[in-house]
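> just need the structure, nothing else, for what follows:
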Amino acid sequence: MIAANKFSRQLGPLFLSALISAALTHAQSTLKPDKPPITYANGLVGTAPLDDQKLIGNAPPPGEQLYSGFTSPGARLPHSSTELAPINANLDLSYPAGVRASYFYSNRTMYGFSSGADDSPTVMPVVGDWTVPPERSGSVYDKKQEKASPGYYSVYLDDYRTRVELTATTWTGIFRFTFPQSEKANILLDLGFSGGDVEVVNDHTVRGKSANGKSFFIAEFSKPFQSFGVFKQVPSRNRDPLIGFSDVEPESRTISGPFSGAYLHYATTAGEQVLLKVATGVSFEAAEARLHNEDPDWNFDAVKHKAEDAWAAKLNQVVVKGGTEKQRMLFYSCLYHSFASPHLIAKKGEQFTGLDHELHTAEYDRYDTVPFWDTGRNQIVLLTLFEPDTKLDILRSQLDRARESGYMATSFHGDNAIFMYLGDWKRGLNFDWASAYEYLRKNAMDPKGPRGHLAEYIQRGWISDFIPKGNPSPPYAGGKAGAATTLEYSWDDYALAQYALKLGKQDDYKMFLERAHNYKNVFDPSTGFIRGKTEDGQWISPFDPREPYYNFMMKEASGWSTLWLVPHDVRGLINLLGGRDKFDAKLDEFFSTPYTAKGICRDCTGVIGQYVQGNQPDQQAAYYYDWGGQPWKTQKLARQILEQMYGSDHTGYAFPGMDDQGSTASWYAMSALGFYPVDPSSSAYILGSPIFDQATIHLGSGKTFTITTHNNSAKNMYIQSATLNGHPWNKPWFDHADIANGGELILTMGPLPNKNWGSSPSDAPPSMSDNEQ
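Here you go, the predicted model:
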């Protein structure tokens, strides 16, 4: 108090009041008692759409729902194929959006719950009369009582006065139904449109298999049901099961066909609980073994706690301080979604069916395909940072899948598996890199492989497109996506060149390095954009860079968005655009030109000017100012995207576009920490603007990397100065080698840009063209 009186005489009471207020505000944001990270993670994040029209563009097409992130609020473990999740969209009878997502936050009727992996039955408790699917007996539910947290989901069905709770182990799911007093309590299970075989084994067990005979399930009930029966949907004469008629067989035990299922009847007292356990496998024996090994009793809470412990171990790897309560909720929810894929197929020692259609016994934890066009741009790096041991199994899984199928998986578009293998090699993982190269190279050289139009790409150095009859505007959705595919392959080829060089394959290095420049072949200097060509090499005309093309020249993107799809050679793109000043001016125009497209891109929500956060092609573009010598603009944009594109709707759960198995979520998680892997095949991390006062990252290697910010706030978003591992740092990026053994990045923030920090050409992140200057 004496010190305060002394300062009050020297500085004046108004200044002192402001100083104390600021100090208290800062203390409240950073010194609150920390809650465990898992308490912030909310599975409902990413299930709602943006609702500010200026962020939405012109989506969706008439008659469809706006893209809502399509994350799942269901109960699962990290990377698990087993998920128990709510279904509030009856996809058997409707097609509510461009993607067949089974859950939209805005929907208010529950139709059922998934019970595990693919081909597992849909489960629904019904009190009263019920109808055979596909009509499905739904219930309105109370959004206020809906809860989704890591490993757990709960909802109250108003019409049936029944609470449903879900949790899961690796291969089993367990339901807990709390019924009202009723003589008509029922639980329905069915195999959906594809159907299969269902059998009521005894008074507490139902089992079945998919129509293709590859997936089997076992369902056990904690209490014997009092009566039962089976049902299916009988196709009409035109063989359409959706307009057929029902076949319900009371007391029958077996049935086959579309929507084959069983109904189990109870008379319940108020608050009576019935539990249901479900497991799937490659046989009835395998499913039953999983059910009894992983879930031997009926202790729902014990299973839930184990699931929460598994998630806590993941989320505890990052401890953040500062930021707002909402920012911490969004961060940990996004980090939670980042561990969604790839999915586990078989644990070590378990059997699975490989891509060669043979039955194998897993020699390690086997995973399914990585969605390379999506999570291959960011999430694959996050997984390496946090779980390198799991990542080694993922690398091995993709290689063995290549051995079984003959080619490395490509996943949707491009050929981006090389990003994961080269990036992990550069980040120090120990793997059989030479064996992986055999298949990575085969993808890039064999025209019969998964790279579309590869022969044309090798011959010409670019891929043409064809002009549809009448060349309609807005453009049609078909085509070869020639210009965008050329860019994707060029990026892939640069990574292959570096990979070949590390293996000492000089001839391959030179060949792929030459091909890595092919992106220049589809750059039109007369317009300053990437542009499609016809087979005779002429630029396709008319051409409007503001129009979103689904496959005509571009891939789910406009000419504006596709322009920046050169992450491996941003400096080369700078040169094409006429130097740094013109490059930055082009970026400025990109982020400020209003979105006025005629054509509708379903994925294109979350817009800032022509920039689209909701789809992959340009998600890295906000970080390009770090190459252009204006890193303060990247810092401002990163904050703007984090603030406006995530949770800015009335629910607080919105995502732009699609999450794509953790891609959009990973963008938030890493950008909130303050860095982003613009080129995942590179070991460079590009700096943005952290939203937290401190983030302690426990790397999977056992080392700790800490990012500390001083004077950080919503207004103080600009980096004034930095130190890395105790040394002054003037670059808007750092390398994995700088943090591989742990370290600390300290950033001093301020309300105005420091235009001298990180702006020199020598401070820019690496690019392919660096060695050509």
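> C-alpha only now, for contacts and for neighbours.
Fine.
> can you map out the helices along the stretch 401-550 of the chain?
417-426, 433-445, 454-460, 482-502, 506-515 (DSSP state H, counting those that start in this stretch).
> looking at the ones you listed, which is nearest to residue 594?
For residue 594, the closest of those is helix 482-502, at 22.5 Å, according to C-alpha to C-alpha.
> may I see the buried residues of the closest one?
Neighbour counts over helix 482-502 (16 or more other C-alpha atoms under 10 Å) mark 482-500, 502 as buried.
> repeat that for stretch 534-543.
534, 539-540, 543.
> and the end-to-end length of that stretch?
End-to-end distance for stretch 534-543: 13 Å, by C-alpha to C-alpha, to the nearest Å.
> what's next to that stretch, contact-wise?
464-467, 524, 531-533 (C-alpha atoms under 8 Å, 6 or more residues apart in numbering).
> still on that earlier bit, do you know which of the helices of the stretch 401-550 of the chain lies nearest residue 647?
The nearest among those, by C-alpha to C-alpha, is helix 417-426 at 29.6 Å.
> tell me the gap between the closest one and the middle of its chain.
The chain centroid and the centroid of helix 417-426 are separated by 19 Å under C-alpha atoms, centre = their mean, to the nearest Å.
> repeat for stretch 23-36
31 Å.
> buried ones in that stretch?
For stretch 23-36, using 16+ other C-alpha under 10 Å, the buried residues are 26, 29-30.
> residue 88: which of those residues is nearest?
Distances from residue 88 to these, taken by C-alpha to C-alpha, are shortest for residue 29, at 37.7 Å.
> how far away is the nearest residue to that closest one once chain neighbours are set aside from residue 23?
Leaving aside its sequence neighbours, residue 29 sits nearest to residue 322 (C-alpha to C-alpha, 6 or more residues apart in numbering; 5.0 Å). Counting by C-alpha to C-alpha, the separation of residue 322 from residue 23 is 13 Å.
> could you dump the buried residues of stretch 23-36 into CSV and include secondary structure and distance to residue 243?
Converted to CSV, the buried residues of stretch 23-36 look like this (DSSP: H, G, I helix; E, B strand; the rest coil; distance: C-alpha to C-alpha, whole Å):
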residue, secondary structure, distance to residue 243
26, helix, 63
29, helix, 59
30, helix, 60
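> quick one: those as TSV, columns for distance to residue 78 too.
Shown next, in TSV, are these (distance: C-alpha to C-alpha, whole Å):
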residue	distance to residue 78
26	35
29	30
30	29
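> how about the contacts made by the residue minimising distance to the centre of the chain?
Residue closest to the average C-alpha location in the chain (C-alpha atoms, centre = their mean): residue 662, at 1.7 Å. Each residue near residue 662 by C-alpha under 8 Å, 6+ apart is listed here: 334, 337-341, 375, 379.
> now do the SS call for residue 218.
The three-state label given to residue 218 by DSSP: H, G, I helix; E, B strand; the rest coil is strand.
> for comparison, sequence B:
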Amino acid sequence: MQGIRPDLTLPDRPATRRPTDLSGTLDTKAPTHLTYLCLSRRHVTDNDVNLVERARVRLRHRHRPLRGIARPAALAAAALLVITVPGPAGAAQAAPPRKPPGATEFHSSFESGDPQPDWSDSVDTGPDGKPRAFGVTPQTAPAAPGMNTGTDTGPGDSPTAKAHAGFSGTHALRYSGTHTADGHGYSYNKIFDVNVPVTGTTSLSYKLFPEMAKSDPDYPATHAAVDLAFTDGTYLSELSAVDQHGAPLSPAGQGASKTVYANQWNNRESRIGAVAAGKTVDRILVAYDAPRAPRTAPAFRGWVDDIVLGPKAPEKPLAHLSDYAVTTRGTLSSGSFSRGNTFPATAVPNGFNFWTPVTNAGSADWLYEYARKNNADNLPTLQAFSASHEPSPWMGDRQTFQVMPSAAAGTPDASRTGRALPFHHANETAKPHYYGVTFDNGLKTEITPTDHAALMRFTFPGDQASLIFDNVNDKGGLSLDTERGIVTGFSDVRSGLSVGATRLFVYGVFDAPVTGGGKLPNGGCGVSRSSGAGACTGGKDVTGYLRFRPGADRTVTMRIATSLISVDQAKANLTREIPADATFNGIRDRAQSQWDDLLGRIEVQGASRDQLTTLYSNLYRLYLYPNSGFEKVGSRSRYASPFSPQTGQDTPTRTGSKIVDGEVYVNNGFWDTYRTTWPAYALLTPKRAGKMVDGFVQQYKDGGWISRWSSPGYADLMTGTSSDVAFADAYAKGVNFDAEAAYAAAVKNATVAPPNPGVGRKGMNTAPFLGYTSTDTREGMSWALEGYLNDFGIARMGKALYEKTKKPRYKEESAYFLGRAQNYVKLFDDKVGFFQGKDARGDWRLPPGTFDPRVWGNDYTETNAWTFAFTAPQDTRGLANLYGGRPGLAKKLDAYFSTPETASKEFAGSYGEVIHEMTEARDTRMGMYGHSNQPSHHIAYVYDAAGQPYKTQEKVREAMSRLYLGSEIGQGYPGDEDNGEMSAWYVFSSLGFYPLVMGQGEYAVGSPLFTKATVHLENGRDLTIRAPRNNARNVYVQSLRVNGKAWHSTAVPHRLLARGGTLDFTMGDRPSAWGSAADAAPTSITKDDKVPTPPADLTSPTAGPLFDNTSDTSAEPTGAPVDLPRPARVASYTLTSSDRATAPAGWTLEGSRDGERWTRLDHREGESFAWDRQTRVFAVGRPGSYEHYRLVPDGKGTLAEVELLGAP
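Predicted coordinates for the structure are as follows:
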């Protein structure tokens, strides 16, 4: 015999299988032929095994009770029964009739009661009789080619998933092996023996968890997939099947796509009927297939769960765009790895409150975790539904109030674990305007919001109905009026970063009679029947319950409102927004209409369902923030100020905070949002943008500053006063707001040494005079580079205000700030080829021998020198010149995108440990490009400035196609989704342009995602972006026409887009020369090929306290001369006040060539300084070249610093 393998050992059948009685499975009326073939264990060939398996499959799945029959493995040296049931007597025995069809679907989560694997550690045999494995060996016995496969308790560790569990349930199928070949290695293991016919609607789905092996950059375990073997000898992996994202559904294709995250569950779906209709699935396989051996760790391991094979109806368009949005997107996250770090906030756009389900009612940061904190059965549980005002889990929540339904009899268990109810995500609906969940016990909760209020409907499974009230901690109060059915209370819950947070008040009423209730002793812990410490409630002051007699429909509806002013104001807010006759459906429809209006600003064609979910979920996140902080008090808008000192004492019913007229907005981290969200507001909803800008300018009018991180007040966090450039950009784009007040706030940020660290810019005692923020300030270089970008915005806004008002001060300041915007060159160390910090003496932080651009922290906020190598988008031509010109900039970008981020402790730098941003950047898998964090978001578009826009197109499309996946299982982002910024990047990029040069009023061209997108502008016009040949391969722009005319620049002015019109892209699958000409780059300050030489102070720091580069010292200007080393032309000068009240009001600047004869160059009178330690600039009226200068005051006064600015 050919091909005999005397050493072959067939896998054993699971011992739990028992023989099944066949008597009820055969048609005893038909002649039955029983044939058996005795196979010696010594004489089994691969072909024999294949025949045996095929026969057994047909027997087993056409007669389902035969599932327990012993497999060939158990009969290795015994006999195989081959049963055939011929047709009517006399029919030809050579042509048996067709067998009944198999089951139309299959599902296993590897749990008790689910189909269990028919094989373990068993390599499939191909039609050629050969095992489908090569270059892979198992990690455990048997010692044969191929990998191990078998059921266990799932991955032991994950930053986002529950440990020792499957995606669902407590078990999963493990695959593991060692890639021993230098090159191609594979193992296709058979798992289930099935008989499922494939129709046009058949779909395959499963969950995959590849484990990261020693940070191997090849991500070996991601080269895995579920495969299907068909009865005709073909395999799904050979049929060009693709998953829901368009990636090939084969182990090699999945690995190459880089769409599979390691150490996390990944969802995969494929409508296999498109390629396999008419076939019959014979075996379900799990396969590993990689083109080369892993670089650092040849072993690989992963898990598969929730395999579903069966019909799936075609997806139909949804009735509302808001229905595409999923608010749980981004919640499969943690502080160790972010896939968004969001929570499912139900709210109206930019609303006063959020309303959210809570998986950990004792947490003021991660409110809702999709799976990581599941219970012992691996089910999520909710402990409360809460009012929230959380801007980010890193900032923490504040002003919370919790409610939780209970169907228990008697006094409900109010402890967090005792009242927690499990549910399945399939029974959860999480939309912007509505949240609903049906718990496993049948109890249902629904929420729909208004601005300051919400309507909650609880449907109980029986007559027992209670609501438990609680809070994160005991910092609050609760009052229960059982006679009138009213709940009131207050909340002082706040995080350490909730700077300025004031007291919140609540008022709630019900539609069902209250039959009892009250406060709970010991905060409910005394009646807990579930667990001890840690399971308790917020505390005795905040915990209580009400019992109800539900109506015939077993519902209890609560109308609840909040206020930051008083309980009475909360009641007024409720009456105004949800009157007694309001219905749940009516409030829900009104909220949905508000979201539909905003989400409907963009409509697209050529999008998959997943892309629609991504787009509209991103628009939801964009307009979830910032948030109104004001209330309607009578006919006026008023707010309790988080920016000014309190004027009284808080009481249980009224705030002691200062009540201010006006409309204020809060909850925004401008370091994140300036890059994309504010430009998006300006394009899509300029009127709303203007209102929100004014809301932050109100912070300045009230408290003297605009928050860097408003939560709600002046949190000391992040680098840069980025509202400066955000609002300057809005003004450049025609947004209407109090521009002069916004400009004044920006100038204050840029010129005043702030009185406390929570406001303004850091290092301002020396930075304006050195031209950079020194290493004396933590992350000083980051402060400096962000400052230059903001200075550019101020310069642009000052120029526009001068053109409008003709006030000379705006012109002077515009020129001054434009010069400062080029000071980035002062922090470029050409010896190392990167930006780095230096001290006040001008010494670099590190010498070339020890500098390593891969090291995180120190100078670089949440990143390293690689990402900060391109942080000068306001002057990309000047930046290119630092690298030797446009080709040098392109080469630097290429190195950036090809140098891998390792996320190793070796490069943790000042952080000491690997931080989540490092791991997320590594798993972006685009070199050092960490799309997971905001500082990188503009970098792909810098290729436009480098003369290689095709690489912008390539990188942007890769990011959109790979990094926004997993919406259906709580993922959706590659990192923190901060107040809409990560979302707005996608929105802009999907349209084909991006706000690269903030403050300039233009967009850099990228690569549109859809075949057609229509932006319905607020002025009633449409902007239409057409790319009819667009698809996953045709990502390169071949040509662009704007309003029908050929367009060769990679920048498009906002004014053109804002008037409506068309962008017509011709797309192709190969790079083109479009946009590569020298004059096609985005706008830049620098216009030539020289490194910028911005104005510098010509005085010496040794000339005295007025010239010592710090505002920490002061002196009276006496008119004494200042001698320069050589004659120089001073174009402008700055004066810095010490105490504004003692600053001079008039003076004369004079110049001399010999120190004897003096010429008046500039005279001022009636001047003033608005703030202490403020730097003001003055243009020299009649400049000339002089070696000696003096400032002669008109009277007595004190200054902190004087600068004479000219060419260095």
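> re the thing from before, aligned to the residue nearest to the centre of structure 1, what sits in structure 2?
Taking TM-score structural alignment, residue 662 of structure 1 has residue 980 as its aligned residue in structure 2.
> any idea how far residue 608 of structure 2 is from its match?
22 Å.
> next: residue 986 of structure 2.
Counting by C-alpha to C-alpha, the gap from residue 986 of structure 2 to residue 608 of structure 2 is 15 Å.
> the two: who's more crowded?
Neighbour totals were compared for residue 986 of structure 2 and residue 608, and residue 986 leads with 24 against 13 (other C-alpha atoms under 10 Å).
> immediately after the helix or strand where the more buried one lies, which helix or strand?
Here residue 986 of structure 2, judged by DSSP states H and E, is contained in helix 981-991. Next helix or strand after helix 981-991 of structure 2 toward the C-terminus (DSSP H and E): strand 993-994.
> give the aligned range of the helix or strand following that next one in structure 1.
Scanning forward in sequence from strand 993-994 of structure 2 by DSSP H and E, the next helix or strand is strand 1002-1005. Using TM-score structural alignment, strand 1002-1005 of structure 2 corresponds to residues 684-687 of structure 1.
> next: stretch 688-701 of structure 2.
By TM-score structural alignment, stretch 688-701 of structure 2 lines up with residues 390-403 in structure 1.
> distance from the matching stretch to structure 2 after superposition?
Its aligned residues in structure 2 lie a mean 1.5 Å from stretch 390-403 of structure 1 after superposition (mean C-alpha distance after the TM-score superposition for structure 1).
> could you list the buried residues of that stretch?
390-403.
> starting at the chain centroid, how far to it?
The answer for stretch 390-403 of structure 1 is 19 Å, by C-alpha atoms, centre = their mean.
> what's the neighbour count on the aligned partner of residue 721 of structure 1 in structure 2?
The alignment partner of residue 721 of structure 1 in structure 2, by TM-score structural alignment, is residue 1039. For residue 1039 of structure 2, the count of nearby residues is 17 (other C-alpha under 10 Å).
> in three-state terms, label residue 19 of structure 1 for me.
Classified using three-state DSSP, residue 19 of structure 1 is helix.
> how about residues contacting the match of stretch 688-701 of structure 2?
Outside stretch 390-403 of structure 1, the residues touching it (C-alpha under 8 Å, 6+ apart) are 342, 354-355, 364-370, 383-384, 407-409, 421, 429-431, 436, 439.
> mind checking how far the closest residue to residue 588 of structure 2 other than its chain neighbours is from residue 457 of structure 2?
Closest residue in space to residue 588 of structure 2, ignoring its immediate chain neighbours: residue 448 at 5.3 Å, by C-alpha to C-alpha, 6+ apart. Going from residue 448 of structure 2 to residue 457 of structure 2 by C-alpha to C-alpha gives 9 Å.
> can you check residue 289 of structure 2 too?
Counting by C-alpha to C-alpha - residue 289 of structure 2 and residue 457 of structure 2 are separated by 51 Å.
> what do you get for residue 695 of structure 2?
For residue 695 of structure 2, the distance to residue 457 of structure 2 - C-alpha to C-alpha - is 33 Å.
> ok, back up a step: neighbours of the counterpart of the residue nearest to residue 588 of structure 2 in structure 1, just the number please.
Aligning on TM-score structural alignment places residue 448 of structure 2 opposite residue 167 in structure 1. Residue 167 of structure 1 has 33 neighbours, counted by other C-alpha under 10 Å.
> superpose on structure 2 and give me the mean offset of the helix or strand residue 167 of structure 1 falls within.
Assigned by DSSP H and E, residue 167 of structure 1 belongs to strand 162-168. The superposed strand 162-168 of structure 1 is, by mean C-alpha distance after the TM-score superposition for structure 1, a mean 0.9 Å from where its aligned residues fall in structure 2.
> the helix or strand following that strand relative to strand 162-168, how many degrees between them?
Next along the chain after strand 162-168 of structure 1, taking DSSP H and E as the criterion, comes strand 172-178. Angle of strand 172-178 of structure 1 versus strand 162-168, following axes from the mean of the first three to the mean of the last three C-alpha atoms, to 10 degrees, is 160 degrees.
> ok so, going back, excluding chain neighbours, what is closest to the match of residue 721 of structure 1?
residue 1066 (5.2 Å).
> can I take it that residue 660 of structure 2 is in a strand?
Yes. Counting by three-state DSSP, residue 660 of structure 2 is located in a strand.
> what number of residues lie near it?
Residues near residue 660 of structure 2, counting by other C-alpha under 10 Å: 16.
> who are the contact partners of it?
638-641, 702.
> if we can go back for a sec, from residue 1076 of structure 2, how far off is the residue nearest to residue 1039 of structure 2?
Distance from residue 1066 of structure 2 to residue 1076 of structure 2, by C-alpha to C-alpha: 16 Å.
> can you check residue 1027 of structure 2 too?
Noted for residue 1027 of structure 2: a distance of 20 Å to residue 1076 of structure 2, by C-alpha to C-alpha.
> which one's more surrounded, the two?
For residue 1027 of structure 2 and residue 1076, the more surrounded residue by other C-alpha under 10 Å is residue 1027, and the numbers stand at 24 against 20.
> that one maps to what in structure 1?
Residue 1027 of structure 2 maps onto residue 709 in structure 1, by TM-score structural alignment.
> secondary structure element holding that match?
strand 704-710.
> that strand vs structure 2, average offset?
Mean for strand 704-710 of structure 1 is 1.0 Å (mean C-alpha distance after the TM-score superposition for structure 1).
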